[in-house]
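Q: Output the structure for:
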Amino acid sequence: MKKRALFSVSDKSNVVDFAKGLDRLGYELVSTGGTLKKLQEAGLPAIPVSDVTRFEEILDGRVKTLHPNIHGGLLAKRDDAGHRQQLEEREIDPIDIVVVNLYPFKQTIDQPGVTEAEAIENIDIGGPTMLRAAAKNFRDVTVVVDPDDYQPVLDKLEQESLQEENRKRLAAKVFRHTANYDAMIAGYFSDITGDITPETYTITYEKVQSLRYGENPHQQAAFYKQPNVKGASIANAEQLHGKELSYNNIQDANAALEMVLEYEEPAAVAVKHMNPCGIGIGNTVAAAFQKAYQADPVSIFGGIVALNREVDAATAEQLKAIFLEIVIAPSFSEKAMELLTGKKNIRLLKIPMEDAGTTRQKVVSVIGGLLVQDVDEGRVTEQALTVATKRKPTEQEMKDLLFAWKAVKHVKSNAIVIANQDQTLGVGAGQMNRVGAAKIALEQAGDQTKGAVMASDAFFPMPDTVEAAAKAGISAIIQPGGSKRDEDSIKACDEHGIAMVFTGMRHFKH
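A: Alright, predicted model coming up:
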């Protein structure tokens, strides 16, 4: 019985060379549409799929391979006498190799201004059906979905060493591929119908790289990205210099990026272990970094720095002077690159800072499940604040309060931030009680607390935090409010002449 290979590919990379190899090995080549044309133009004796189905394609190509002569040839078990008899009775030839990749749905929906009709027409039906049929019958059928597999498969066929285990691995890749494809389609329809938390949550990610290890050397890890991620994302980073990113590098870099995106002014953020150790804003990015550095010159050592403006020579000189793991920016000047690439191990990441403009979701794994929520994009303006105390904040205090509020949002709860003059002074992160976080932040700020402001990510359950702030000389506080004992904290602020404003919004970060 003659051997038969079926080709139907959207990505035509190297398909002619693969087909030539199969032709040399005696395979009859069957193909569809544009793939058929490409093979025939290369001088290959490929026949149209309609010769096999004895049925011309219809509905503008929507139906061409959905036919028993195709799927009977794919799904028949060669060691089943009943299956073989049915093929013979219906004059159906088995198909031994399937070479298929799918309509470019991902590339289509990624285009600006794509219409719903265009997206729908790029949902492949026949391709996934053939792939799944062939993969199901991997014991008898070799299915190739990835052009990178063409040469390895051809080599094994030429050596007569393509084993069932090889076909099983190719089948596994097929099912991952079709699952990825269907997940993108499901995600597209969930988006256009507004189903943010559907009854089943189907997401897909594509591998960027294997990592040397995870949080610790005994943990295996890899980095994946969403297929159509846009805008400011670590997944869109272009690494300009330095060694490969680690798991912890990526975590910290993502935290730094999220923080620096809060600020419209030139801003610099220094991060250690996913918490800010220093944030500064200024008229220039160099001035902003100087403030971020001075906020905590000890903790920044070995940290990650994110900037929301191009790194110029003046900023690069400062960055070069200390040990940093990563510098993130939308761009680097030629002189800055010259200065920074002199340090062998520093990683330089170029990341677009514009927002993707789409609703983002945060996904966290728990044992046996996932938690899904919207990303915390909540922000407040001065007009949205409620002054709870007798004294109102001054203009400078209000500016510092809003600056500190943006910072405390990104600190692990319980969180307290002390700030003054566009600069963080102390950060209390991840404590089991709020006054403990306040004491850490105030101690770090040291003798700079007089006249500074305090931000808290959640309300004060009792006035002890206000008392600690007053003792340190804090002049104004911003916090969500909403405690049953708000009046106790308000009273304490009034007694010490502290201005306090409520945001009506909390920023727990676990």
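Q: Only C-alpha atoms from now on, for both contacts and neighbour counts.
A: Will do.
Q: shouldn't Phe105 be in contact with Ala117?
A: No. Shown here, Phe105 and Ala117 do not form a contact pair, counting by CA atoms under 8 Å, at 11.8 Å.
Q: what's the spacing between Asn254 and Glu487?
A: According to CA to CA, to the nearest Å, Asn254 stands 38 Å off from Glu487.
Q: got it, and Gln151?
A: 74 Å.
Q: Same question for Gly113.
A: Per CA to CA, Gly113 is found 53 Å from Glu487.
Q: most remote residue from the chain's center?
A: No residue in the chain has its C-alpha farther from the mean C-alpha position than Glu89, which lies at 52.7 Å (CA atoms, centre = their mean).
Q: In terms of packing, which of Phe105 and Ala117 has more residues around it?
A: Each of Phe105 and Ala117 has its neighbours counted (other CA atoms under 10 Å); Phe105 has more, 20 against 8.
Q: which residues sit in contact with the more buried one?
A: By CA atoms under 8 Å, 6 or more residues apart in numbering, the contact list for Phe105 reads Ala119, Asn122, Ile123, Asp124, Tyr181, Ile185.
Q: Now show me the structure for the sequence below, then we'll compare the two:
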Amino acid sequence: MSHPVPLKRALISVSDKTGLVDFARKLDARGIEILSTGGSAKSLREGGLTVVDVADVTGFPEMMDGRVKTLHPAVHGGLLALRDNAEHLAAMQAHGIGPIDLLVVDLYPFEETVAKGASHDDCIENIDIGGPAMIRAAAKNHGFVTVIADVRDYDALLAELDANDDRTTLEFRQRQAQIAYARTAAYDAAVSTWLAGAIGEDTPRRRAFAGTLAQPLRYGENPHQKAAFYVTGENRPGVATAKQWQGKELSYNNINDTDAALELVAEFDPAQGPACAIVKHANPCGVARGDSVLEAYRRAFDCDRTSAFGGIVALNRTLDGATAEEITRIFTEVVIAPDADDDARRIFAAKKNLRLLTTGGLPDPQAPGLAFRQVAGGFLVQDRDNGHVGRSDLKVVSDRRPDDAELADMLFAWTVAKHVKSNAIVYAKDMATVGIGAGQMSRVDSTRIGRRKSEDMAEALGLAQPPTMGAVVASDAFFPFADGIEALAEAGARAVIQPGGSMRDDEVIAAANRLGLAMVLTGQRHFRH
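A: This is a model prediction of the structure:
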């Protein structure tokens, strides 16, 4: 099986007609007979090619609206027969089955049909049956048969034929077989996932995820780890769909951090004003709103100037030249925004290592979706955290009621806390973070770290006192003891937003009242691990 195999007869049936006629002409020029079906046969004939209808090979017409056309021994025998097996050859001869050396088949556009919101019946009709069956048959018999399941591999096949006197090597056929099986697996995963959703099955017995390679990466989180970036085809603006205007290739950590930054800044509706998020190691080090994109960036940067160095900047509006000029004052890894104007792109062009990505839009923070992560022996699946609270959802539990400005800052801080690793504490004032404590085992430690960040900020900006004085605080989960509230009061906080739900809520609320803090409960938490 290791010797090169000549291609004498091909079966072509594709939904995507991109490059089809030109590709088929090059096969025809090599003397390869072409079998085809339906729309593919029509396109090839219109291109001036001679084509044999599969119906003439099987002796049966296409029927049942095209559902039945290739499911026949004349097709599958030609794909599956072992050319070095005497019994197989005898069976082919006895039943008039000709070998098929090359299968070129993609699949009905099921994923695209679902993505455009087609009806249930249309989605069902776009579930391919004959295509996967033929692809799997040809891939199984890759010792003798070449399978092309992706139109992007036309050129690879032609180059292989050029290099091997119109033959394909076993190595090439093995590679194409792997691609083919991965394609049918991804297809089946898409169908099963859609059907689970259609019937309201939240925890199907088997769950499959699939992705398409976007780019191999230099390494993973660390240089000794191999890595690659795969995209799922989800219709959601983000790193996977963004255009990279400049800069070196994104790394594993760049992609992870940039995604975190964009998902955070997307929480702030651009129609309600500019916002900026600066992220480092998947945690925000500064988030702010402003009257302009430039002001939003400056206010976010001032929260933690040290951590912002080498960070990721995400904006909810178009990047302009003035903001780009300001960003280039320090080293920044990536800037991502819905768009960037000509001035901004020109300014960034002088910074060859800075990556600029534009997404054309923002992901919807409240859209449904799934998130998953690996654990030993399995993986966890959950809904994307699209939780949201507004003023009407808040319950004031303290003696002092927060004023309107404090409520606005509370909701701002709460939104940021959703994107901070637990245990999360976010100090905010005037719609900007002024101290963030992230990822600590103790909530009190997160409280103290946020306070220390604020003290560093005061020193850097020459302020008379840390901006936590008079700030509000958001906690991603409840305070288990009153000591966290006491630490916030020591930092100068005046109001707290938290989920509530602790066995000691009464003790925590009493501490807030004793210290003169306003406190509201959301009834919702945002653990982020």
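Q: Quick check: TM-score for this pair?
A: After superposition, the two chains reach a TM-score (TM-score structural alignment, normalised by the length of structure 1) of 0.94; 508 aligned residues with a CA RMSD of 2.0 Å.
Q: what about the residue lying closest to Phe331 of structure 2 once chain neighbours are set aside, neighbour count?
A: Among residues not flanking Phe331 of structure 2 along the chain, Gly310 sits closest, at 5.3 Å (CA to CA, 6 or more residues apart in numbering). By the criterion of other CA under 10 Å, Gly310 of structure 2 has 16 neighbours.
Q: what's the matching residue for Val496 of structure 2 over in structure 1?
A: Counting by TM-score structural alignment, Val496 of structure 2 corresponds to Ile477 in structure 1.
Q: post-alignment, the helix or strand that match falls within versus structure 2, mean distance?
A: Take DSSP states H and E as the rule and Ile477 of structure 1 turns out to sit in strand 476-479. On superposition with structure 2, the mean distance recorded for strand 476-479 of structure 1 (mean CA distance after the TM-score superposition for structure 1) is 1.1 Å.
Q: chain center to the helix or strand following that strand, what's the gap?
A: Once the chain leaves strand 476-479 of structure 1, the next helix or strand it forms, by DSSP H and E, is helix 486-496. Put simply, helix 486-496 of structure 1 sits 44 Å off its chain's centre (CA atoms, centre = their mean, to the nearest Å).
Q: what range in structure 2 does helix 486-496 of structure 1 sit on?
A: Against structure 2, helix 486-496 of structure 1 falls on residues 505-515 (TM-score structural alignment).
Q: now do stretch 69-78 of structure 1
A: Under TM-score structural alignment, the match for stretch 69-78 of structure 1 is residues 74-83.
Q: List the buried residues in the matching stretch.
A: Ala74, Val75, His76, Gly77, Gly78, Leu79, Leu80, Ala81, Leu82, Arg83 (16 or more other CA atoms under 10 Å).
Q: Give me the distance between Lys168 of structure 1 and Gln421 of structure 1.
A: From Lys168 of structure 1 to Gln421 of structure 1 the distance is 63 Å (CA to CA).
Q: List the contacts of the residue lying closest to Glu28 of structure 1 once chain neighbours are set aside.
A: Using CA to CA, 6+ apart and skipping residues adjacent in sequence, the residue nearest Glu28 of structure 1 is Arg4, 4.6 Å away. Shown in contact with Arg4 of structure 1 (CA under 8 Å, 6+ apart): Tyr27, Glu28, Leu29, Val30, Pro94, Ile95, Asp96, Ile97.
Q: corresponding residue for Arg4 of structure 1 in structure 2?
A: Checking TM-score structural alignment: Arg4 of structure 1 goes with Arg9.
Q: for Leu294 of structure 2, what are its contacts?
A: Counted by CA under 8 Å, 6+ apart, Leu294 of structure 2 has contacts Ala322, Thr323, Glu326.
Q: Next one: the equivalent of Asp153 of structure 2 over in structure 1 relative to Arg169 of structure 1, how far apart?
A: Under the alignment by TM-score structural alignment, Asp153 of structure 2 pairs with Asp149 in structure 1. Distance of Asp149 of structure 1 to Arg169 of structure 1, computed by CA to CA: 11 Å.
Q: likewise Pro68 of structure 1?
A: 26 Å.
Q: coming back round to it: residues contacting the residue mapped onto the residue nearest to Phe331 of structure 2 from structure 1?
A: In structure 1, Gly310 of structure 2 lines up with Gly302, judged by TM-score structural alignment. The neighbourhood of Gly302 of structure 1, defined by CA under 8 Å, 6+ apart, consists of Lys272, Phe323, Leu324, Glu325.
Q: Look up how far Leu319 of structure 1 lies from Gly302 of structure 1.
A: Counting by CA to CA - Gly302 of structure 1 and Leu319 of structure 1 are separated by 11 Å.
Q: With Leu59 of structure 1 instead?
A: Leu59 of structure 1 is 62 Å from Leu319 of structure 1, by CA to CA.
Q: So which of the two has more stuff around it?
A: Leu319 (21 against 7).
Q: Hmm, Lys64 of structure 1 is touching Arg54, no?
A: No. Under the criterion of CA under 8 Å, Lys64 of structure 1 makes no contact with Arg54, lying 10.4 Å away.
Q: Of these two, which one has the most company?
A: Each of Lys64 of structure 1 and Arg54 has its neighbours counted (other CA under 10 Å); Lys64 has more, 19 against 11.
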